[in-house]
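A.B. asks: what shape does this take:
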Amino acid sequence: MKVFGVIAPVKVNYGLIFVAIVTALMSGCMSTPTSTPSSGIRDEPITPGRDSAPSHRPEAHTLISATPKHEAIKRAGNRSPYKVAGIQYSVLASPKGYKERGGASWYGAKFHGRKTSNGETYNQYAMSAAHKTLPIPCYVKVTNLANNKQVIVRVNDRGPFHSKRIIDLSYAAAIKLGYVDKGVAQVEVEYVDPDQWQREQAAKARAKTQVKATPVTAGAVAHATAKPVAKAQPYLQIAAVSNRASADKLAASIRPLVSEPVQVSATQSGTTTLYRVRVGPLSSRQTAPAIQAKLQAAGFAAGHLITR
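C.D. replies: Model prediction:
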């Protein structure tokens, strides 16, 4: 006969269960939370009404272009390819030779103090810019095609993600180019090679120094200020009369007889204005006798030879 025993009741240790629950909760709180890593792309496009100018507006003449210099191209801000709003962009391997025309916008107070695509802090008063594909950092010269104003800026951000714009300038750069109030402008963007730019600046500085250092002598001043003396030319003065109509009539009568110009000019003699009738300038003094002979044969005075 199979004998069934009585099962003894199990004693539950509630203290151990409580400790286990508390331990699980604490480990959950102490675990590292997961987060989406930053893409390093400022993918919020600027739209009218969403950004604004700061309260302080510097004068354009006080703003100075960025100074091009060699900087290492780092990974920050140069991930390639990358996507924004479903569109893929590829960063250029080199900025050399880059030149493009298109629309420019600007971004200001809303993004001031935020991180740019390469991890720097955006400063709306600095000469900087955002570009979709140029390596970060690099320098470009931007020309406003409407007024030919120019500025050199340092590219340290990504954008603008707008089909009709090729560059997003800082607030200060937009002031320098004269389109901050309008908001957008048609521009030309051209890469600036730091070596070439520095050579050009050095050449300008040398030329300026040479001009200042060149001694100026009295003779040099006289040579620089003296007006060139025109070569004296021969004329035949036929008459000098006080009546302009008479002078014009005489000149009109002489013109068919000679191939040289016949002129009427006024001169002051004391309080009287005289009108001189002259033939010339003559090609040479040697032609004067033949002209005088023609005039005399036609009944006019031969006149006298002068030079002026």
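A.B. asks: contacts and neighbour counts: CA atoms only from here.
C.D. replies: Fine.
A.B. asks: show me where the stretch 151-300 of the chain has helices.
C.D. replies: All helices of the stretch 151-300 of the chain, identified by DSSP state H, counting those that start in this stretch, fall at 171-177, 194-213, 218-225, 244-254, 288-297.
A.B. asks: please give the structure of this sequence too, so both can be compared:
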Amino acid sequence: MKAIFHSSKQQALATLVAGLFLLAGCSSSSSRYDLADDVAPKTPISVDHIEGAQPKYEPYSLGGNKNYKLRGNSYQIIKDPAGFKERGQASWYGKKFHGHLTSNGEVYDMYSMSAAHKTLPLPSYVKVTNLDNGKETIVRVNDRGPFHEGRIIDLSYAAASKLDVIKTGTANVEIEVIIVERPNGEHTKNRHPEYAIQVAASPHKDRIETLSSELGQKLSVDTFLSPVKSNYRLMLGPFQDYKHTQDILEQVQKIGYSSAFVKKM
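C.D. replies: From the prediction side, this is the model:
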């Protein structure tokens, strides 16, 4: 969802902007694209005191984690990023996007240690090593991008400053995902597991019950009805594992329920 930096062709920029609105989490405000090129803040503050992101266990967000298409390319979200490493170029984004929504619905802060990646689940923690100077830091990935050939990660202004990428604009980097397991016993503290899939809703309870039984047997999952006013929602689950939830969601959509979606419980 990030613009290509230092472009001088207005037509290319216009094409890019049109495509950016296709991504979940993008802001609909045209002011987001008022600047022809992204820039650093006019009076940069020191980021020496800002530490790298502190990895911790976080459930994946509901926003920004669906497979998507952009400018003719299809992107598949990585379901199990354990052991993921990648080499390529890093770029950065700053004032142009400061204060706007990221792909998972958070607000972008150019002074936070964050980043954007095309396919890692959101949020993810990533160690970034600048191969040009040996500097490294940890960032929290909460956005999509960069959509420029050869570039694998967009760093926030703060993260790019830590790695000395601001002056050069880009740098050769290696990124490595940091996995933080769910703390022992956390799932017992919550009365309900985290995820469920809503398949359909209907005021006809008998029909929903029939569909519930059929899908439960077909997919080998638990089902339940959630009454809301005069409707009954057919839910699959509950599930504790995000990857398993996404696998079931794909199966549901393939058999004809394209509007099915994941809900946090």
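A.B. asks: which of the helices of the stretch 151-300 of the first structure sits most buried?
C.D. replies: Each of those was scored by mean neighbour count; the highest is helix 171-177, a mean of 25, by mean count of other Cα atoms under 10 Å.
A.B. asks: can you map out the helices along the stretch 1-150 of the second structure?
C.D. replies: With DSSP H, counting those that start in this stretch as the criterion, the stretch 1-150 of the second structure has helices at 10-20.
A.B. asks: ok, back up a step: and the helices of the stretch 151-300 of the first structure: which comes nearest C138 of the first structure?
C.D. replies: helix 194-213 (9.1 Å; Cα to Cα).
A.B. asks: what's the closest one packed up against?
C.D. replies: On a contact count with 3 or more Cα pairs under 8 Å, 6 or more residues apart in numbering; DSSP states H and E, helix 194-213 of the first structure meets no helix or strand.
A.B. asks: of the helices of the stretch 151-300 of the first structure, which is nearest D43 of the first structure?
C.D. replies: helix 171-177 (18.4 Å).
A.B. asks: onto which residues of the second structure does the closest one map?
C.D. replies: Mapping helix 171-177 of the first structure onto the second structure (TM-score structural alignment) gives residues 157-163.
A.B. asks: same deal with stretch 246-258 of the first structure?
C.D. replies: Using TM-score structural alignment, stretch 246-258 of the first structure finds no match anywhere in the second structure.
A.B. asks: now do stretch 105-112 of the first structure
C.D. replies: Going by TM-score structural alignment, stretch 105-112 of the first structure sits over residues 91-98 in the second structure.
A.B. asks: what lines up with Y125 of the first structure in the second structure?
C.D. replies: By TM-score structural alignment, Y125 of the first structure lines up with Y111.
A.B. asks: spatially nearest residue to its match (excluding sequence neighbours)?
C.D. replies: Nearest non-adjacent residue to Y111 of the second structure, counting by Cα to Cα, 6 or more residues apart in numbering: A158, 4.8 Å away.
A.B. asks: which residues touch the one you found?
C.D. replies: Counting by Cα atoms under 8 Å, 6 or more residues apart in numbering, A158 of the second structure makes contact with V47, I50, M110, Y111, S112, M113.
A.B. asks: the residue nearest to D109 of the second structure when sequence neighbours are not counted: how many residues sit nearby?
C.D. replies: Distances taken as Cα to Cα, 6+ apart put H98 closest to D109 of the second structure, at 5.4 Å, once the chain neighbours are dropped. If you count neighbours by other Cα atoms under 10 Å, H98 of the second structure ends up with 18.
A.B. asks: fine, thanks again, bye for now.
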